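>>> curious how this folds, go ahead:
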Amino acid sequence: MSRNAQADLFIGLMSGTSLDGVDAVLARFPADGEPMEVLTHRHAPFAPALRDELLALTAPNGNDELHRAALAANAVSRSYADLVAQVLETAARSPKEVAALGAHGQTVRHRPGEFDGTGYTTQLLNGALLAEQTGIATVCDLRSRDIAAGGQGAPLVPAFHRAQFGQAGRDIAVLNIGGISNVSLLAADGSTLGFDCGPGNCLMDLWVHEHQGARYDADGAWAATGTVLPALLADMLAEPYFAMPPPRSTGRDLFNKPWLSRYLPAGAQPQDVQATLLELTARSIFDSLPTGTIELLVCGGGALNGALMRRLQALLPGAAVTSTTQRGLPVDQVEAAAFAWLAMRFMRGLAGNLAAVTGAAGPRMLGALYPV
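Down below sits the predicted model:
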């Protein structure tokens, strides 16, 4: 355990499937169970060369992948460490004041339950290097234990969503729209379910980059100029993943350029494809929600896509579709805060997963520790 295992300050570091960079938060988790407080948040984009390398490593290519992945893991770790230094400087805190940091790493493969019955998940990170560079106990490899216990290893955020947003006697759905979208269903009776809906921003980002050179479709403005192609939408929604019952999780292993290319009709206008991809994201989310959903809290980069948010509201006319910002936690801080929370759970000897969500054999402490 850390020399400071009972302290209440934790750092969370997250880089998601959107590959847009790293988010970091410094958060206080009082040992007496009082609500979490985010003290500082910072974001830093990946250097373009690193982003390109990480994107290339999300698909098998046979070009010395082990060597490239090891060096990319080092580069991701240095990016994390640089952001930790910025967070501590902004908060006027020293590394010795932080009990631990929870670091997700960059997912490049996610294949739970496949091949040998166990499968695997791979997040590029060098936890030892991160602990050395930050001087803070590092909790990482946060998904593997759940997979070893027969689970999906994802999503992990529903347990945090329950702790942060759950209300007794009230049904709430919390939706994270990153590269992949995932939903947490916080039932009024205290039970929690959650799973990956399907593509969030990943296909829209891929298409707008290919045709407009932009990293993302700001506010969904380009999609708003197009018209949904019904046949293309129907073909994509026929993807077997969408019909799978939970527990389920997915990633760029499935929703990627080759997947999209299988469905594209000849001669389609690029803006119409973009509009259809936005509709695919919205529909796969809508189809994942229980009938009668009355409150949907949205976080992640997709919460900043006005066209997507308006479409979700149109699909859910009787629901309040709002962002987590309106509930006290800005949309770009939620996932990093979740990994600070997971580090806190590990350091206090508490389970981090929900077996009802991931399908694991039971509650498990998640992560591996690199102490200082």
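>>> okay, CA-based contacts and neighbour counts for the rest of this
OK.
>>> and residue 55, what element?
Using DSSP states H and E, residue 55 falls within helix 48-57.
>>> relative to helix 48-57, how tilted is the helix or strand following that helix?
Following helix 48-57 in sequence order, the next helix or strand is helix 65-91 (DSSP H and E). With axes from the mean of the first three to the mean of the last three Cα atoms, to 10 degrees applied, the angle from helix 65-91 to helix 48-57 works out at 130 degrees.
>>> which strands or helices does helix 65-91 pack on?
strand 22-28, strand 37-44, helix 48-57, strand 119-124, helix 127-134 (3 or more Cα pairs under 8 Å, 6 or more residues apart in numbering; DSSP states H and E).
>>> contacts for the helix or strand just after it?
Sequence order places strand 100-103 as the next helix or strand after helix 65-91, per DSSP H and E. If you take Cα atoms under 8 Å, 6 or more residues apart in numbering as the criterion, strand 100-103 is touched by 2, 5, 9-14, 136-141, 339-344, 347.
>>> second input sequence below; structure requested for side-by-side comparison:
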Amino acid sequence: MKAWIGLMSGTSMDGIDAILVSFERQQIRVHATHTIDYPDDIRQRLSNLSQNRGTPDDFGELDHTTGSLFALAASSVIEKSGFPATSIAAIGSHGQTLRHQPDGSTPFSIQVGDPTLIAERTGITTVADFRRRDLAAGGQGAPLVPAFHKAFFSAVGEDRCILNLGGIANITHLPANDGAPVTGFDTGPANALMDAWCLDQTGRAYDKDGAWADEGIVDQSLLGDMLSEAYFSRQPPKSTGTERFNLEWLKVLLNRHPDLPGADVQRTLLELTAVTVAQQIPPAKGMTVFVCGGGAKNKVLMRELQRTCSPLRIASTAELGLDPQWVEPTAFAWLASQTLSGKSGNLPEVTGASGERILGAVYYA
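Presented below is the predicted three-dimensional model:
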């Protein structure tokens, strides 16, 4: 039996999720999981650099530091699993995205988390840098996880939507008709803005269970200004990140809405996510929306999604056999297996690439 490790840190920049899995007859078997939280100073430096506040030295140092943390996450999940390192085929590491600019004449996507350190310190072949080949082929380089969703979550005769609520929200529509194309794209902000505002106003890294947002009310005027952002009306393929949706973006809007209580702003940000997801989910009668990502733990967000997406049913990917926290790291374990098998990892109908491509660079043990 081949085992694979997936490493993921998303746009929330809160830490690294590591999973050790095997894939048997299109079934996922989870053997161990582990999470490493970023120290506060590292998270702040990553956030600064993502907003172009930093130097080339900062980039180099953070590439090394996060690479060391990714290696530690991989070693820790191996230790918890009891598997010998020699039984692990490869590690798939997404890295930590700093900037994602897929549009314009010079598209790029930058991740840190030096994969050579991961391979060197674990002694395991590591696959990383998944986005750039898709970008080179004219794609967005994201989202890449829909190919995994298609492989493991599709069901003939049943329309399904996988909604990932990370720092940015993205959806994958898995049509009931097996021959119909899968669609997917980033809908806009999920946790990124709520986390940034919560930290700025309360000193807490996130709003646990959405409790603070639940104290506030939606400010319809502010919500209207937010919804005027051109990204929401763009047609896919499209992807975005914190270079567009960040605290500065929010504060510019708040200049037109002075003296709003902090909880009202938080509640309005939560409503923004719920509304923009609902507006962009393809209409499909009887479809279930399966939620994954950190936002699945936000009880208020889940409640409001059920309202805005009605009559669609909102459920957890746990119903499909995979805990919401572990969908994305599992996807990058699978993408590593695709790469080493010489198989494509992108869906051109999702990213807009000119064709299927084998993704990632391989750093051999």
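>>> ok so, going back, the helix holding residue 55 of the first structure maps to which residues in the second structure?
Mapped onto the second structure using TM-score structural alignment, helix 48-57 of the first structure covers residues 40-49.
>>> ok so, going back, looking at the helices and strands packed on helix 65-91 of the first structure, which is buried most?
Across these, averaging neighbours per residue (mean count of other Cα atoms under 10 Å) puts strand 22-28 on top, at a mean of 26.
>>> which stretches of the stretch 251-372 of the first structure form helices?
According to DSSP state H, counting those that start in this stretch, the stretch 251-372 of the first structure carries its helices in the segments 257-263, 270-286, 306-315, 334-347, 355-358.
>>> where in the second structure does the last one fall?
Read that as helix 355-358 of the first structure. With TM-score structural alignment as the criterion, helix 355-358 of the first structure aligns to 348-351.
>>> and the second one, by the same measure?
In the comparison with the second structure, helix 270-286 of the first structure aligns to the range 262-278 (TM-score structural alignment).
>>> so what's the gap between the matching stretch and the chain middle?
How far stretch 262-278 of the second structure lies from its chain's middle: 19 Å, per Cα atoms, centre = their mean, to the nearest Å.
>>> and what of stretch 92-104 of the second structure?
Distance of stretch 92-104 of the second structure from the chain centroid (Cα atoms, centre = their mean) equals 11 Å.
>>> which parts of it are buried?
If you call a residue buried by 16 or more other Cα atoms under 10 Å, then stretch 92-104 of the second structure has these buried ones: 92, 93, 94, 95, 96, 97, 98, 99, 100, 101, 102.
>>> I'd say the fifth one and residue 15 touch.
Put plainly, it is residue 96 of the second structure. No: using Cα atoms under 8 Å, residue 96 of the second structure makes no contact with residue 15, being 9.2 Å away.
>>> translate residue 165 of the first structure into the numbering of the second structure.
Per TM-score structural alignment, residue 165 of the first structure is aligned with residue 153.
>>> skipping its backbone neighbours, what lies nearest that match in space?
What sits nearest to residue 153 of the second structure in space, not counting adjacent residues and going by Cα to Cα, 6 or more residues apart in numbering, is residue 320, at 7.0 Å.
>>> tally of neighbours for the closest residue in space to residue 365 of the first structure that isn't next to it in sequence?
Nearest residue to residue 365 of the first structure, sequence neighbours excluded (Cα to Cα, 6+ apart): residue 351, at 4.2 Å. Neighbour count for residue 351 of the first structure, taken as other Cα atoms under 10 Å: 15.
>>> ok, residue 351 of the first structure - contacts?
Applying Cα under 8 Å, 6+ apart to residue 351 of the first structure gives the contacts 345, 363, 364, 365, 366.
>>> top of the residues you listed by number of neighbours, please.
Taking other Cα under 10 Å as the neighbour criterion, residue 366 ranks highest of the contacts of residue 351 of the first structure with 25 neighbours.
>>> and the nearest residue to that residue once chain neighbours are set aside, what does it touch?
Leaving aside its sequence neighbours, residue 366 of the first structure sits nearest to residue 142 (Cα to Cα, 6+ apart; 5.1 Å). Shown in contact with residue 142 of the first structure (Cα under 8 Å, 6+ apart): 104, 366, 367, 368.
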